[in-house]
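Q: Sequence and predicted structure below; questions after.
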Amino acid sequence: MQAFCPNLAIVFENGRAQVMRNESDTIGITMDLYLPILETVYEKKVNFVQFYNPFGEHLRTLKVPGYSISCCVWGRGSLRVALAVDSFVGDESLGKYGLILYNTLGTPVDGKYINIEPIGVAMNSYQVFAASKNNFVVWHYKTPKVHYRNSFKIFTAGTARCKMFHIDDNPSGAVEIIQELDNTSKLPVSMHDTIDPVCCLTATDKCLIIEWESGLIQY
């Protein structure tokens, strides 16, 4: 590790932390982690690459093993980035986001890739709802059970469906969402930025509630 790279971390229970080059470092870097600390483990062989959009909004963080990143090249028109780490050159794929469904034993039973970055996820007995700031996805998942019953109809385990909606054009209720799921036609869904982004959502077996940043709630 380079001599100028911090390798000593001091963390307090209130969430304050300081990283230093040695025990006599007078220009250590201080941080506020905004959470109570129970345990700290220092990993020296790791780097992070931060991705931002043109408006300065943080998109994601990529964790890269190694001592030091000397170069980073973005693949134009693709979801891949090439990194020069130490004496190696590697590439990382920034692919789609995924939803993984686990049973009570912690075993994955179903999964689904989605085209939006979820900021909130909710589920009920037969569906998973994931929302970004502009869109939301309704995924009727599959499990080993044979049937699911709700107030609208009976679903079988072999009829997994997924549908995406724009938040400005969302259906007026759960019945319309189920009707949309039954529609197998592939219609384009808008991905434009909305004026009032989504901030959270929750769901039961009979309803879906989405809240906008302005405080508006759709039931």
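A: On my side now, so go ahead.

Q: C-alpha from now on. contacts and neighbour counts both.
A: Will do.

Q: Please verify my assumption that Asn53 contacts Leu59.
A: Yes. Using CA atoms under 8 Å, Asn53 is in contact with Leu59, at 6.7 Å.

Q: Go through stretch 67-74 and flag the buried ones.
A: Of the residues in stretch 67-74, those buried under the neighbour-count criterion (16 or more other CA atoms under 10 Å) are Tyr67, Ser68, Ile69.

Q: Could you look up the SS state of the first one?
A: When classified by DSSP: H, G, I helix; E, B strand; the rest coil, Tyr67 comes out as coil.

Q: Next one: it relative to Asn47, how far apart?
A: In this structure, Tyr67 and Asn47 are 7 Å apart, going by CA to CA, to the nearest Å.

Q: circling back to that earlier point, including distance to Pro6, could the buried residues of stretch 67-74 go into JSON lines?
A: Output for the buried residues of stretch 67-74, formatted as JSON lines (distance: CA to CA, whole Å):
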{"residue": "Tyr67", "distance to Pro6": "11"}
{"residue": "Ser68", "distance to Pro6": "12"}
{"residue": "Ile69", "distance to Pro6": "15"}
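
Q: Which of those residues lies at the shortest distance from Ile210?
A: Nearest to Ile210, judged by CA to CA, of these is Ile69 at 40.9 Å.

Q: need the contact list for that closest one.
A: The neighbourhood of Ile69, defined by CA atoms under 8 Å, 6 or more residues apart in numbering, consists of Asn47, Leu83, Ala84, Val85, Asp86.

Q: Use this one as the comparison:
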Amino acid sequence: MRNESDDAPVIIDTSMRNIAAEWNQDGSVLSVCGILIDFNTSKESNQVNFYSPFGHLIRTLKVPGNEISSLSWEGKSLRIAMAVDSFIYFANIRLQFRATINAIN
């Protein structure tokens, strides 16, 4: 939502059982952690999905372990910490930037 009276909020279907969600420092990336359930094999897996502010999936990170319980961004949004079982996993986050080349005539 852009504000508390937004008539057209962005709705994201993560297709998983959501545990926690956090915005990065400048609000450009939303990370949602949860448990993905494969109904064909009844297998559960932990994952973190990264979304743009408009709801587009940027990247998916699969995390080992039985159950993810939380996540948190580091102060400058360069790392993310995830609590899984009795462990804390850290991941470095690097954004990809597209280089623009201007042709000189």
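A: Good, I have the coordinates. Keep in mind that what you see is a predicted model, and the values were worked out from it rather than measured.

Q: quick one: TM-score?
A: The TM-score (TM-score structural alignment, normalised by the length of structure 2) is 0.52; 71 aligned residues with a CA RMSD of 3.0 Å.

Q: Keep only those of the contacts of Ile69 of structure 1 that are in strands.
A: Using DSSP state E, the members of the contacts of Ile69 of structure 1 that fall in strands are Asn47, Leu83, Ala84, Val85.

Q: which residue in structure 2 lines up with the first one?
A: Yep, that's Asn47 of structure 1 we're talking about. The criterion is TM-score structural alignment: under it, Asn47 of structure 1 has Asn46 as its aligned partner in structure 2.

Q: Its match: neighbouring residues, count only.
A: The criterion is other CA atoms under 10 Å. On that basis, Asn46 of structure 2 has 21 neighbouring residues.

Q: hmm, which of the contacts of Ile69 of structure 1 are common to structure 2?
A: When the contacts of Ile69 of structure 1 are mapped onto structure 2 through the alignment and contacts are counted by both residues aligned by TM-score structural alignment, their matches' CA atoms under 8 Å, the preserved ones are Asn47, Leu83, Ala84, Val85, Asp86.

Q: Helix, strand, or coil at the closest residue in space to the first one that isn't next to it in sequence?
A: Distances taken as CA to CA, 6 or more residues apart in numbering put Val64 closest to Asn47 of structure 1, at 5.0 Å, once the chain neighbours are dropped. Three-state call for Val64 of structure 1 (three-state DSSP): strand.

Q: and if you look at Glu180 of structure 1?
A: When the structure is reduced to helix, strand and coil (three-state DSSP), Glu180 of structure 1 reads as helix.

Q: Surely it is in contact with Phe165?
A: No. Under the criterion of CA under 8 Å, Glu180 of structure 1 lies out of contact with Phe165, with a separation of 9.7 Å.

Q: shared neighbours, the two?
A: Looking at what touches both Glu180 of structure 1 and Phe165 (by CA under 8 Å, 6+ apart), there is no common residue.

Q: ok, Gly65 of structure 2 to Ser45 of structure 2 distance?
A: Using CA to CA, one gets 8 Å for the distance from Gly65 of structure 2 to Ser45 of structure 2.

Q: Compare those two (neighbour count), which wins?
A: Under the neighbour definition other CA under 10 Å, Gly65 of structure 2 and Ser45 were set side by side, and Ser45 has more, 17 against 14.

Q: The more buried one contacts Cys33, correct?
A: No. Using CA under 8 Å, Ser45 of structure 2 and Cys33 do not qualify as a contacting pair, with a distance of 10.8 Å.

Q: Of the contacts of Ile69 of structure 1, grab the buried ones for PyMOL.
A: Written as a PyMOL command, the selection of buried residues from those, which uses 16+ other CA under 10 Å, is:
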select buried, resi 83+84+85
